[in-house]
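Asker: Structure of the sequence below:
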Amino acid sequence: MIEQDLNSLKLENQLCFPIYVLVRDIVNEYRPLLNELDLTYPQYLVLLVLWETDDMTVNQIGEKLFLDSGTLTPLLKRLEQKKIVTRVRSKKDERVVKIKLTKHGKDLQAKACEVPSKLAEKMNVSMEDLMDLRRIITKIKSK
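Answerer: Got it, this is the predicted structure:
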C-alpha cells in the first residue's frame, strides 16, 4: 500500500507536470511569432478578447482572461503606449475604465491571423490535433 502511495508521488506520474511543461513550451513557441507583431503573450491574449468584442471594461477583460485589474492595468497601459488601445474613464463612474482598439490595434488583427497556423506548424501538429487538445482541456476545466 505504501509502495503504491509513493508511486503516486513520482514526477513521471503527475498530470500537472507535463501540462506545465507544455504550457511553457507553447508560450515559448509563441514568442518569436508575437515579436513580429511587437506583442507579449499576455498582450496578445488581451487583443484576442478585444478583437472578439471591442470596447470593453477592464473588469470584463479580466473576467474573460481570469486576471485581476492589478495585473491588467500595466498591460493595458503598455498597449496604450504602443497606440494599440485607448483607455477612457466612464463619465458615469470614474472607477470604470473602458478599453477600445485603435486603428492600429484593429489592423494588427489581420497580421495576427497567421499566428495559430504558424504555431501548429512550429509544433509539428495539425490544427485538428490542437483543437482536440483544446476540447479535452476545456472539458477538464469545466468540471
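Asker: Could you use CA atoms for every contact and neighbour count after this?
Answerer: Noted.
Asker: I figured Lys98 hits Thr57, correct?
Answerer: Yes. Lys98 lies in contact with Thr57 (Cα atoms under 8 Å); the separation is 4.3 Å.
Asker: Identify the contacts common to the two.
Answerer: Counting by Cα atoms under 8 Å, 6 or more residues apart in numbering, Lys98 and Thr57 have no shared contacts at all.
Asker: Please enumerate the strands of the chain.
Answerer: Taking DSSP state E to define them, one finds strands in the chain at 56-57, 85-89, 97-101.
Asker: structure for this one too, so we can compare:
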Amino acid sequence: MSINQLKLKNQLCHRLYMASNSIVRAYRELLSELNLTYPQYVVMMALWEQDKITIAQLVEKTAIDGGAMTQILKKMDDKSLLNIVKQQQDKRKRLVQLTQQGLALKLDAVNIPNKISCKFNSIDSAQVKQLMQLLDLVVNDLGEST
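Answerer: Sure, this is the predicted structure:
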C-alpha cells in the first residue's frame, strides 16, 4: 500500500463531493428565484412527474433520507406548495399532493435544466449521458437504488 492513496487528488470520492457541491451552488441562484432549496426542487420534480404519492414512494423516488424528507415536506407545506393528507384506505399512510401554487411553480422551473446544462462548457451531451450512466453504476455498487 502506498501513501499516495491518501492524497486528495487520487480520491474519486472527493471529486464526487466537489462535483456535488459545485452543482448545488450552480442551482442555488436559479432556485432562489423560486424560493426553493435543491432538496425541495428534487421533491418538486418528483411530484411534477407523479403527484399524489405516499411519503414512502417519494423517499424511494428521490433517494432522500426519510428523516430529512419529513423536514423538507414540512417546510414545503408551510410554503403552501403541497399538502400532506391521510390516505382514505389506510390512515397510517399519508399522501403528498401538490397545491395549485406547487403545480404553477412547474412553469417557472421549466427552463432550469437547460440553464444548468449551459454551464457545462467542457463536456458535450454524449459525455453527460455517459457520466450519468457511470454515476448510476457508482450508486448501484454502493447499494443505493436509483
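Asker: Not counting residues beside it along the chain, what's closest to the most centrally placed residue in structure 2?
Answerer: Most central in structure 2 under Cα atoms, centre = their mean is Val42, positioned 3.2 Å from the mean C-alpha point. With sequence-adjacent residues excluded and distances taken as Cα to Cα, 6 or more residues apart in numbering, Val42 of structure 2 is closest to Thr62, at 6.8 Å.
Asker: Tell me the spacing between the aligned partner of the one you found in structure 1 and Tyr44 of structure 1.
Answerer: Mapped onto structure 1 by TM-score structural alignment, Thr62 of structure 2 lines up with Leu65. Using Cα to Cα, to the nearest Å, Leu65 of structure 1 is found at 11 Å from Tyr44 of structure 1.
Asker: same thing with Pro74 of structure 1?
Answerer: The spacing between Pro74 of structure 1 and Tyr44 of structure 1, counted by Cα to Cα, is 14 Å.
Asker: Which residue of those two possesses the greater neighbour count?
Answerer: Under the criterion of other Cα atoms under 10 Å, the comparison of Pro74 of structure 1 against Tyr44 puts Tyr44 first, with 17 against 11.
Asker: Just tell me what that one corresponds to in structure 2.
Answerer: In structure 2, Tyr44 of structure 1 lands on Tyr41 (TM-score structural alignment).
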